[in-house]
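S.K.: Give me a model of this one.
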Amino acid sequence: MATVALDQSLLKGAREKAAARSGVADWSTMTDAEIMLRVRDGDDAGFNILIEKYRKPIIHFMFRMVHNQAVAEELAQEVFLRVYRSRQTYRAEARFTTWLYRIATNLGVNHARDTKHERAAQNVYLDQPDPETGTTPDVADSRPTVEYEIVRDERMRAIRQHVMALPERQRTAVLMHKYQGLDYREIGEVLKLSESATKSLLFRAYQTLREKLKDFVVEK
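M.R.: Model (predicted):
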């Protein structure tokens, strides 16, 4: 991505400043918002702390949205560039993670819209191995039988097909809820919805998925 390539020096400069100023503050005693406020006030060491803490989660989140590891890493880089460029206007009015995921969500949605036609001809692997760990969270570690693998693969194809077919907000909410572990309030803050509206949004999304996937539900 051109923007990321042009702004590599921005992150590099921040990291160099962070190295020079390490030890100035006890970051372990601070909340993310407090660290970001220090970054806003010119202490770039805190920016390095936030990158180290959230780089992998943001790559994972972007990967779930774009289904391409290289693109996910580029978009995650752009997320942190936008965080740094916006540091002067940061206000600790909500959780830092809310602000961070809002930036990531907007970037991911815009990218999806811009590349809609390109993605139409590609396979979507919502459940493929994690780009950082190489693991697939939805699959047990025990060695499955051939029959189980066939059923599992068919079920996974159906899940990813129907998740990606959800309306944009429902799809984003499900990705944040299922794969990032965000709660209703956090998702609502990212999507600028009340907690009750977020619950309703996810209820409709999961209701749709249950209906679409009813043939894969095993009755006990």
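S.K.: When you work out contacts or count neighbours from here on, use the C-alpha atoms and nothing else.
M.R.: Fine.
S.K.: List the buried residues in stretch 163-170.
M.R.: By neighbour count on 16 or more other CA atoms under 10 Å, the buried set for stretch 163-170 is 163, 164, 166, 170.
S.K.: same deal with stretch 144-162?
M.R.: Of the residues in stretch 144-162, those buried by neighbour count under the rule 16+ other CA under 10 Å are 152, 155, 156, 159, 162.
S.K.: hmm, back to that, save the buried residues of stretch 163-170 as JSON lines, and put in distance to residue 76 and secondary structure too.
M.R.: Shown next, in JSON lines, are the buried residues of stretch 163-170 (distance: CA to CA, whole Å; DSSP: H, G, I helix; E, B strand; the rest coil):
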{"residue": "163", "distance to residue 76": "22", "secondary structure": "helix"}
{"residue": "164", "distance to residue 76": "20", "secondary structure": "helix"}
{"residue": "166", "distance to residue 76": "24", "secondary structure": "coil"}
{"residue": "170", "distance to residue 76": "22", "secondary structure": "helix"}
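S.K.: about what we covered before: nearest to residue 192, of the buried residues of stretch 144-162?
M.R.: Checking the buried residues of stretch 144-162 against residue 192 by CA to CA gives residue 162 as the nearest, at 24.3 Å.
S.K.: What about the residue lying closest to that closest one once chain neighbours are set aside, how many residues nearby?
M.R.: Computed as CA to CA, 6 or more residues apart in numbering, the closest residue to residue 162 that is not its neighbour in sequence is residue 209, at 6.6 Å. Applying other CA atoms under 10 Å, we find 17 other residues in the vicinity of residue 209.
S.K.: Go ahead and list the helix or strand containing residue 209.
M.R.: When elements are defined using DSSP states H and E, residue 209 is found to belong to helix 195-212.
S.K.: Helices along this protein, start to end?
M.R.: 2-6, 8-21, 32-40, 45-66, 69-85, 96-114, 116-120, 146-164, 168-174, 184-191, 195-212 (DSSP state H).
S.K.: want to put them side by side, so please do this one too:
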Amino acid sequence: MDAAGSPSDEQLMHAFAAGDARAFETLYDRHTLPVWRFVQRSVNNSALADDLVQDVWFSLARQAPAYEARARFRTWLFTLAHHRLVDHWRTHKNHTSLDAQTEEGATLADTLAAASGFGPERQLTSREQAQALLDALAALPAVQREAFLLQAEGGLSLAEIAQTTGVSQETAKSRLRYARARLRETLEAHA
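M.R.: Have a look, this model is predicted:
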């Protein structure tokens, strides 16, 4: 149990492995949005992200009987997402642009700006800033973008990023440091 008295993720995973469907629902409710944002910002396509995240949850369900809590559940879940992305990139070399339009005709920057709740003038500035951030993220080398998104969207620690991506902690730290520096430089140039 956690501090609030609700079961931990690890306890829920063991309960799900034992056949408790509500435990799966609780895990899904707790983690689906951060996983989806990580995947979506990695592939820059909402429909594709939906499919990939669904694959991640199917993988979790398949692996439930053999689950052992060797790391935080969240780290294990983001490792599944990372592996699904790697599989996707191996089979699909084309990447969708960040300024590609959604089914509704809006870009991701439009969506981020509209969610700000500001008036039209502030939304325009917010949209420009959102687009600058998305462009800066897209310009990062894939390994740096992934490290940044695992921390920003997944809330993973440096050690967990290293474990998830299969690199040393020092390599993960360097990737994260370079990603932040590049993002900072790009955004300062935009300001």
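S.K.: one step back: state the distance from the equivalent of the residue nearest to residue 162 of the first structure over in the second structure to residue 175 of the second structure.
M.R.: Matched across to the second structure, residue 209 of the first structure falls on residue 183, judged by TM-score structural alignment. Taken as CA to CA, to the nearest Å, the spacing of residue 183 of the second structure relative to residue 175 of the second structure amounts to 12 Å.
S.K.: Setting the sequence-adjacent residues aside, check what's closest to the residue nearest the centre of the first structure.
M.R.: Within the first structure, the residue whose C-alpha comes closest to the C-alpha centroid is residue 61; the distance, by CA atoms, centre = their mean, is 2.1 Å. Spatially, and ignoring its direct neighbours in sequence, residue 61 of the first structure is nearest to residue 180 (6.8 Å; CA to CA, 6+ apart).
S.K.: Same question for residue 169 of the second structure.
M.R.: Nearest in space to residue 169 of the second structure, with sequence neighbours left out and distances taken as CA to CA, 6+ apart, is residue 162 at 5.0 Å.
S.K.: With residue 78 of the second structure as the reference, measure out to that neighbour.
M.R.: Using CA to CA, we find residue 162 of the second structure at a distance of 12 Å from residue 78 of the second structure.
S.K.: if we can go back for a sec, touching, the residue nearest to residue 61 of the first structure and residue 57? I think so.
M.R.: Yes - counting by CA atoms under 8 Å, a contact exists between residue 180 of the first structure and residue 57, whose distance comes to 7.5 Å.
S.K.: ok, back up a step: I'd like to know which elements the helix holding residue 209 of the first structure is packed against.
M.R.: Helix 195-212 of the first structure makes packing contacts with helix 146-164, helix 168-174, helix 184-191 when contacts are defined by 3 or more CA pairs under 8 Å, 6 or more residues apart in numbering; DSSP states H and E.
S.K.: Compile those into TSV and extend it with columns for distance to residue 18 of the first structure.
M.R.: Rendered in TSV, the data for these read as follows (distance: least, CA to CA, whole Å):
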stretch	distance to residue 18 of the first structure
helix 146-164	39
helix 168-174	33
helix 184-191	28
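S.K.: So for stretch 163-178 of the second structure, what gets flagged as buried?
M.R.: Residues 163, 164, 165, 169, 172, 173, 175, 176, 178 are the ones in stretch 163-178 of the second structure that count as buried (16+ other CA under 10 Å).
S.K.: Give the equivalent position in the first structure for the second one.
M.R.: Looking back up the chat, that one is residue 164 of the second structure. With TM-score structural alignment as the criterion, the equivalent of residue 164 of the second structure in the first structure is residue 190.
S.K.: Please name the residues that touch its match.
M.R.: The contact partners of residue 190 of the first structure, taken as CA atoms under 8 Å, 6 or more residues apart in numbering, are 98, 99, 101, 102, 105.
S.K.: conserved subset of those in the second structure?
M.R.: Using both residues aligned by TM-score structural alignment, their matches' CA atoms under 8 Å, the second structure keeps these contacts from the contacts of residue 190 of the first structure: 98, 99, 101, 102, 105.
S.K.: ok, residues contacting stretch 119-132 of the second structure?
M.R.: Looking at stretch 119-132 of the second structure with CA under 8 Å, 6+ apart, the contacting residues turn out to be 108, 109, 110, 112, 113, 114, 116, 117, 186, 187, 190.
S.K.: Can you give me the neighbour number for the second one?
M.R.: When you say that, I think you mean residue 109 of the second structure. Residues lying near residue 109 of the second structure (other CA under 10 Å) number 23.
S.K.: I'd like the distance between it and residue 85 of the second structure.
M.R.: As defined by CA to CA, residue 109 of the second structure lies at a distance of 22 Å from residue 85 of the second structure.
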